[in-house]
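*Asks:* Prediction below, plus the sequence it came from.
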Amino acid sequence: MPDIPVKRAETYYVPQPPLAPDAWALVPPAARCARWYELRQQRRIELPDGLLLGYITYARIDAGRWVADCPCGSAQVVTPTDPRLGCPECGAAWFPLTFPDDVAAAEAAVAELLPAERFWWHPDDAAWNRPPPEQLPVDEPTQPAAAPFREATT
């Protein structure tokens, strides 16, 4: 399989033509999400003013992208190089993100999978409460097979 890296905010949210490829070079990676939304919604997106302390938001790999969820229900592509989430949907605050201590190891754990099959959750993220795949129960049929179809007689 070709080497396809896990997508991060700086490689996902990029300016589209007619903008130059380096048009957002001075925009912090976490803020590029708002610039990207602005292009698509054709309106200005105000970024949050402050950092919300005391709220733990975990980053995860979801279908080959680093993603984090906002409490409003929206999710954005994020990056470990700028570990914060500013939601363009609700604009509540900048949420500090918790990435694994070894980001490269998390990315390496999913590297052999197809991008659409790459999923990784932070081990401390109890909200997902997902067991490792080898511990998933196997579904056993619980009901007998249905009787064959019979035509109605009149």
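*Replies:* Perfect, I can see it now.

*Asks:* hey, let's count contacts and neighbours off CA atoms from now on
*Replies:* Noted.

*Asks:* Pull out the buried positions in the helix or strand residue 108 falls within.
*Replies:* In this structure, residue 108 sits in helix 103-110 according to DSSP states H and E. By neighbour count with 16 or more other C-alpha atoms under 10 Å, helix 103-110 contains the buried residues 106-107, 110.

*Asks:* here comes the other one, which I'd like you to weigh against the first:
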Amino acid sequence: MQAVPMQSVYEAAGGTEGLVRLAAAWHRRVLADEVVSHAFSHGYHPDHTERLAAYWAEALGGPPTYSETYGGETEVVRMHSGNGPHEEMDRRAIACFDQALTDAGFTTDPLRRALHDYFAWATTTTMSRYHHSADDVPAGLPIPRWSWDGLQP
């Protein structure tokens, strides 16, 4: 008898549909937050929700749609770089994400914990690593992969 492979975080989250639902809930929350909404004050791509969901999907074990369609990690990190330290904004973005998890129906562990841990890690590490300039971000960064056990090598 063959062992059934454990679902990826992507699959457990309902695939692309579940992550689009989460991205939409998060986007609504951050636009309503007086601090985090500042990050979107310059505007945002009309397909932001779908792009964000595709990025999360790839990072969480889903298809490489983001990399194949929109670019890679370098482009994502550059969008989030060169704005100086923003710890309060990061904390609030994570709080908005936690609220969005509930809004999108992700209320039970271990899935809720895995999604929270991924978002908190990405927000406080890769997305906030290059405070001084987007030009400091190296080319060719791969999208980090996250699983039930955290960051994957």
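*Replies:* Happy to help now that I have it. Keep in mind it's a predicted model, so treat the numbers as computed, not measured.

*Asks:* Can you give me the TM-score here?
*Replies:* Scored against TM-score structural alignment, normalised by the length of the second structure, the superposed chains reach a TM-score of 0.23; 67 aligned residues with a C-alpha RMSD of 5.5 Å.

*Asks:* so what does the helix holding residue 108 of the first structure touch, helix or strand wise?
*Replies:* strand 119-120 (3 or more C-alpha pairs under 8 Å, 6 or more residues apart in numbering; DSSP states H and E).

*Asks:* Check which helices and strands the strand it packs on is in contact with.
*Replies:* Counting by 3+ C-alpha pairs under 8 Å, 6+ apart, strand 119-120 of the first structure packs on strand 60-62, helix 103-110.

*Asks:* can we see that at 6 Å?
*Replies:* Judged by 3 or more C-alpha pairs under 6 Å, 6 or more residues apart in numbering; DSSP states H and E, strand 119-120 of the first structure is in contact with strand 60-62.

*Asks:* Next SSE downstream of the strand it packs on?
*Replies:* Taking DSSP H and E, what comes next after strand 60-62 of the first structure is strand 65-69.

*Asks:* quick one, that following strand and helix 103-110 angle?
*Replies:* 110 degrees (axes from the mean of the first three to the mean of the last three C-alpha atoms, to 10 degrees).

*Asks:* Give me the contact list for the helix or strand just after strand 65-69 of the first structure.
*Replies:* Note on strand 65-69 of the first structure: by DSSP H and E, the next helix or strand toward the C-terminus is strand 75-77. Defining contact as C-alpha atoms under 6 Å, 6 or more residues apart in numbering, one finds that strand 75-77 of the first structure is touched by 9, 66-69.

*Asks:* Can you flag the buried ones in these?
*Replies:* For the contacts of strand 75-77 of the first structure, buried by 16+ other C-alpha under 10 Å: 9, 66-69.

*Asks:* Adding distance to residue 40 of the first structure, write the residues you listed out as TSV.
*Replies:* Listed next are these as TSV, based on distance: C-alpha to C-alpha, whole Å:
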residue	distance to residue 40 of the first structure
9	16
66	21
67	20
68	21
69	20
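
*Asks:* For the residues you listed, work out which two are farthest apart.
*Replies:* Pairwise distances across those (C-alpha to C-alpha) peak at 13.9 Å, for the pair 9 and 69.

*Asks:* All the strands of the second structure, residue numbers only.
*Replies:* Under the criterion DSSP state E, strands of the second structure are mapped to 146-147, 150-151.

*Asks:* any chance of these in JSON lines, plus distance to residue 48 of the second structure?
*Replies:* What follows is the strands of the second structure, written out as JSON lines (distance: least, C-alpha to C-alpha, whole Å):
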{"stretch": "strand 146-147", "distance to residue 48 of the second structure": "21"}
{"stretch": "strand 150-151", "distance to residue 48 of the second structure": "24"}
